[in-house]
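*Asks:* okay, here's the prediction I keep looking at, along with the sequence it came from:
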Amino acid sequence: MDGTPAYRLPDDEGASRHGAHRALRHHEALPLLRFITCGSVDDGKSTLIGRLLHDSGSLALDQREALARDSARLGTQGGALDFALLVDGLEAEREQGITIDVAYRYFGTARRRFIVADCPGHEQYTRNMATGASGADLAVVLVDARKGVLPQTRRHSRIVRLLGLKRVVLAVNKMDLVGWSEARFRAIHDDYRALAQALGIEEVHAIPLSALHGDNLLVASEHSPWFTGQPLLPTLEALPALEPPAAAAFRLPVQWINRPHQDFRGVAGTVAAGRVAVGDTVQVLPAGTRATVARVIGPGRELAAAEAGQPVTLVFHEDLDVSRGDLVVAPGSAPVLARRLRADLVWLDEAPLVPGRRYLLRVGPKTVPAQVVAIEHQCDIHTGATHAAGALPLNAIGRVELELEERLPLARFEDERALGAFILIDRASHATAGAGTVVEAIAEGSGRAYAQAFSLGPAERAAAKGQQARCLWLTGLSGAGKSTLADALERHLAARGRHTMLLDGDNTRTGLSKDLGFAPGDRREHVRRLGEVARLMVEAGLIVIVSAISPYRADREAVRARFAPGEFIEVFVDASPETCAARDPKGLYARARAGELGHAIGIGTGYEPPLAPEVHVSTDATSVEASVAAVLAALGED
C-alpha cells in the first residue's frame, strides 16, 4: 500500500454531500403522520402496506430483490410479487400467511413522512393491535368487500375510538372480487358509517380499492369511474396529524434527570403540550413547587423556547427535588391530582380482570401500584350495549374504577392524551395486562371515599391476642363438608385460646347478603362481601374461617388479592358429586333434579375447583379429625 486511498471521492463530492444534507433536512421538515391498518383476518392489510411501499418508490434495490426471491419461494401469488411479505417479517407469519406482531414501516413522499403499523387481525392478538393504535393519528380500517363489516372490524373500531382516534379511512378492499360493484361499496360504507356514528368516530373517508392490483392506491382506478373521491395515498397526504392545540397548557412529563457532572442538573423529556420559554415560571407536580426556567436545551443546541413534540432539557434557576415521572406544567393550569379514576379499558391478559386485583399503572414515565375497585360494566362489541360484569375476560372492553397508592396528575383522555392514557402491568410477569383511557380523574375531597390511615395496625392487634391473624377460606361443592370442617376447626382453635370468627355462606345470606339471589352476578357479589368482611376481621387480629361454595375461581383470587401475602389460606374441601348428592344436607340436589332451582351452578356443573390450594382435603375417605389436622398444620398450629 502506498497510502493512496483505494477509493477516490469525485471532485463534486462536496457539493453532492451538501445537496444530500439539504434534501435530508427538507425530508425531516415534512409533516409526519402515524397511522395503523386494522380489520379482520385476511382483509389484506399487509398486502396494502407492501403495495404502498412498492408503488411509492420507498423500497431500496436490495429490498426489491429480496421481495422477488421471497415471493418465488414463499409467495401466494403464483410467482408474482407477494407484497404482504414486505411486512410479515416473522417466520411464523410467513409460514401461516397471517400477521402476528405489529410491523412498523417508514416511508415518505414529496408531501409527507409516514409511520404505518400493520396490526394483526386475529382476535387472540388484540393486545398487539391496541399497542399499534396507541400512538397513531388515524386508522385505516380494511374491510373485505365480499364479507362486509365483521365482528373483529367492530372490535378494532371500538379500540381505535377508545384510544382517542376519531378519524378513519375505510378501505373497502378486494373490490375486484365483487366486480367493482358500486352498490356493494355503498352498502358497506353505510353499515360502517352507522357504527362510526355510534362510537363517536367523527370522520370516515371511504375508498374502494384492490390492494393486490394497486387500484385506487396512488392514482384513480379506471375500474371505479363512479368513485369521485381521492385515492388512498393522496388522502393520507392531505389529512392533518393530531397535534395539540397551540393554546394548550404546557406539559412536560419528566423522563430522566440529566446530570452529566456535578455542575449541571437538568430535567429532560418531550414537551407533550403547549410551549415553554426561557424565563417562564413553571410548577412541578405532584409536589407543587415552582421554579423559573433558566435554559431550554434542545438536541445539540440552546433554544429560546420549545413547543409540543420537541425533546428538551430544562434547567431551573432554583434547586428543586424533581424525579422521573414528575410533571412540569404551567402554573394555574395544573391537572387534577387524583388517587382514584374511572376508565375505559381493553383487557389484554389471559387471566381475567376482577375487582380487588392489584396491578402497576403506568402513565407516561410514571408507574404506581393500583387496585381494581369495581367493574362498572362490559361493552358488547356487536351492539355497543353495556351490561353488568363480575370480570373482564381477554379482549373484553369495559369501564372500571381504579385506586392508586399515590396521587397522580391525570386528565380526561378526551382533553389531554398524555395524561389520560395508561397501561396496567401484571406485577408478577411485568406483561401489559390492559390499556385504558381516563374517563374521570377523581380528586381528593370530591366526595368520594378514601382509605384513612390510623396509628394502630393489624399486626399490633394480632400481637395483643397472641396469634397471627389469618383467613381460612373453605370452598367446595354443597355437601362436601365445609360447614362441618369449619365448625370443628373453630372448636379446636378456641380450645387453644385462639380468637376466631366463623363466617358461613348460608348464614350471612340472612343478613349481609339478604338482598342477593343465586344468579352468577349475585354469587360474585356475595363472595366479594364475604371477602371484605373477612379482611376487616383479619385486620382486627382474628383468625377468620369462611365456609362458602364460592364457585368461581376468579372471585376467590380477587378475595386473595385483598390480603397480605400469607394471610389467605385456601382450603379445597373436596368430595365427589355422588357423595355430595347422597349427603344432600339442604335438599339442594333433590330440588335441582326436580327443576325447582333456577341457578344450580355450584351444586354440580359450573364449580371451578382451585388449581393450587394451600390445603386439599378429600372428605370421601378422610375423617373430620384428619382434615382438621391438615388445616392446623398449614396454620402452624400442629
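*Replies:* Yes, it's here.
*Asks:* can we go C-alpha only for contacts and neighbour counts from here?
*Replies:* OK.
*Asks:* neighbours of the residue nearest to Pro208 when sequence neighbours are not counted, just the number please.
*Replies:* Spatial nearest neighbour of Pro208, chain neighbours left out: Val172 (4.9 Å); criterion: Cα to Cα, 6 or more residues apart in numbering. Residues near Val172, counting by other Cα atoms under 10 Å, number 26.
*Asks:* comparison target below:
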Amino acid sequence: MEISNNQLLRFTTAGSVDDGKSTLIGRLLYDSKSIFEDQLESVSVTSAKKGYEGVDLALFTDGLKDEREQGITIDVAYRYFTTPKRKFIIADTPGHIQYTRNMVTGASTANAAVILIDARHGVIEQTKRHSFIASLLNIPHLIVCVNKMDLVEFSEDRFNEIVIQFEEFSSKLLVKDVHYIPISALLGDNVVNKSEHTSWYGGGTLLHTLETLHISSDINKIDARFAVQTVLRPQNDEFRDYRGYAGRVASGIYRTGDEVAVLPSGFTSKIKSINAGEQEVEEAYAPMSISITLEDDIDVSRGDMIVKKKNQPEAEQEFDVMLCWLNNDAAKPRTKYTVMHTSNEQRAMIKDVVYKIDINTYDRDTEDKILAMNDIARVTIRTTHRLMLDSYRDNRNTGSVILIDENTNETVAAGMIV
C-alpha cells in the first residue's frame, strides 16, 4: 500500500508511571531526525546540568519548565513530526493514576494508541485502564510496546508472557487491530531501527508500524449534521437582507438546494446558498466552517442543528452516556451541571449512575452511585431542553458531551453517548 506523506496520523501514548513514554517519544524524534538544532542544544544543556553523560531523551517531550525541574510529565504534551511517508501528531499523556483523565483529552481525536508496558512488571491496572479508555473512545488501532526489554535480557519468553496477559483482558474490548512490539526506548531497539537483540521477533519497528497503519476517516460521511454557532446579520445596506447561519459541518455533505430541517423546532426549508469564507460554494462537507442561508425566513438560533430532512438525529432530553469523571471533587446523582453538546448549552443533572466499571475485572457495580475522579460509568443525564444526539460510535462530534460545574466553570466530565 502506497502511503502519501500528506497523510496525518494522530496517536496517543499511555502507560504507567516510569514506563518510559517520554523517553520513547524522545527516541522516536531523535532517531527519525525530527529534532531541531536549537531543541537538541537546549536539551543537551539541561541534561548536562542534571549530570547525564548523554542526552536525556525524555526532555524532548517535557516542554514545561516545572516538568523539567521535577523530572516528571504532568500534562498532555503534544508533539509534531514528519517522515517521508507520513505526518504525525503525538499526544503524550501522563502515567500517574490521578492523571488518567488526561488520556481522555489526549486520545479523543487519535487514530491509534501506543500502550507502554514495563517488561519487568507486565500488565497492571493502568494498562487495563488506558486500554479500556482507548476502546471506549473508539480508537481503531492499539500498538502495545513492551518496553525495557534490555532489563529482561531481551527474553522472548517474557515478551510472549506479556502478550498472553494482554490478550486475556483485551479480548473483551472492541479494539480489533492490536500490534505487539518488543522495544528498549533507552537504547533504541525496535523504535526506529531494527534491533539486533530480538532476532526472534519478525514484526516491524514502531516507526514502520506507525507509517503503515491504515487510516480510516472517523468522520461520518452519511449523516449530515450542522450545529449553528452564530447567526450572521450584517449591518450594511449591501447585505441588509442577508441572514446566514455559521458553524462547522460535523459530518455529512450539504449542497445548494438540499431539503433540510432545523432542530429542535422541526421547521423545514431548502438551502439557498453556502459560503466558505467570502466564496460561495455548491457543496460543503466536514470539517468545513461555513455559513448557510435558507430559502424560508424561519427562526434559527445558536445551538440549533440543520440536518437533512430525511435523515435526522434523535432529539432527547434524557439519555445515557459512558462518562469519565475528570474532577477532584466527587459527583452525586441529581447534582446540577451545564452540559455542552456541539454548540448547544443546557442545564442538566446526572439523574442516575446506572453502573460503574471495575477496570481490573470489567465488572459492573450497580450499587455505588458516587463518581470519583477517574471513575468510568454509564449514567443517565437529563437536560432542560432537547439535544440532537447520535451515538458516539456513529458520530464522534455529535455523540460526545462535556459537563461543566456551574459554580467553578470547570469541566468535570466527558461523556460518549451510548
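*Replies:* Noted; the coordinates are in hand. Quick caveat, the model's predicted, so the values are computed rather than measured.
*Asks:* quick revisit: settle this for me: the residue nearest to Pro208 of the first structure is touching Phe185, isn't it.
*Replies:* Yes. Val172 of the first structure sits in contact with Phe185 when judged by Cα atoms under 8 Å, with a separation of 7.0 Å.
*Asks:* spit out the residues that contact these two alike.
*Replies:* Ala145, Pro208 (Cα atoms under 8 Å, 6 or more residues apart in numbering).
*Asks:* how near is the equivalent of Ile370 of the second structure over in the first structure to Val400 of the first structure?
*Replies:* Aligning on TM-score structural alignment places Ile370 of the second structure opposite Ala391 in the first structure. Applying Cα to Cα, to the nearest Å, the value for Ala391 of the first structure to Val400 of the first structure is 10 Å.
*Asks:* which residues are in contact with each of the two?
*Replies:* Ile375.
*Asks:* quick check: longest helix of the second structure.
*Replies:* Identified as the longest helix of the second structure according to DSSP state H is helix 156-170.
*Asks:* and that helix, which stretch of the first structure?
*Replies:* So helix 156-170 of the second structure is aligned with residues 182-196, judged by TM-score structural alignment.
*Asks:* nearest spatial neighbour of Gly303 of the second structure, chain-adjacent residues omitted?
*Replies:* Gly303 of the second structure sits nearest to Asn344 (Cα to Cα, 6+ apart), 3.9 Å away.
*Asks:* also Ser289 of the second structure?
*Replies:* Arg248 (4.2 Å).
*Asks:* helix, strand or coil for that neighbour?
*Replies:* strand (DSSP: H, G, I helix; E, B strand; the rest coil).
*Asks:* got a list of what it touches?
*Replies:* Phe226, Ala227, Val228, Gln229, Ala286, Pro287, Met288, Ser289, Ile290.
*Asks:* isn't the fourth one up against Ile306?
*Replies:* What it means is Gln229 of the second structure. No. Taking Cα under 8 Å as the definition, Gln229 of the second structure is not a contact partner of Ile306, at 11.1 Å.
*Asks:* who has more neighbours, the two?
*Replies:* Comparing Gln229 of the second structure with Ile306 by other Cα under 10 Å, the one with more neighbours is Ile306, at 27 against 19.
*Asks:* quick one: which helix or strand includes the aligned residue in the first structure for that one?
*Replies:* Using TM-score structural alignment, the equivalent of Ile306 of the second structure in the first structure is Val328. Element membership for Val328 of the first structure (DSSP states H and E) is strand 327-329.
*Asks:* could you list every helix and strand in contact with that strand?
*Replies:* strand 251-253, strand 281-285 (3 or more Cα pairs under 8 Å, 6 or more residues apart in numbering; DSSP states H and E).
*Asks:* what's the longest helix along the first structure aligned against in the second structure?
*Replies:* Across the first structure, the longest stretch assigned as helix under DSSP H is helix 520-539. Helix 520-539 of the first structure corresponds to no residues in the second structure, going by TM-score structural alignment.
*Asks:* so after that helix, what's the next helix or strand?
*Replies:* Helix 520-539 of the first structure is succeeded, C-terminally, by strand 543-547 (DSSP H and E).
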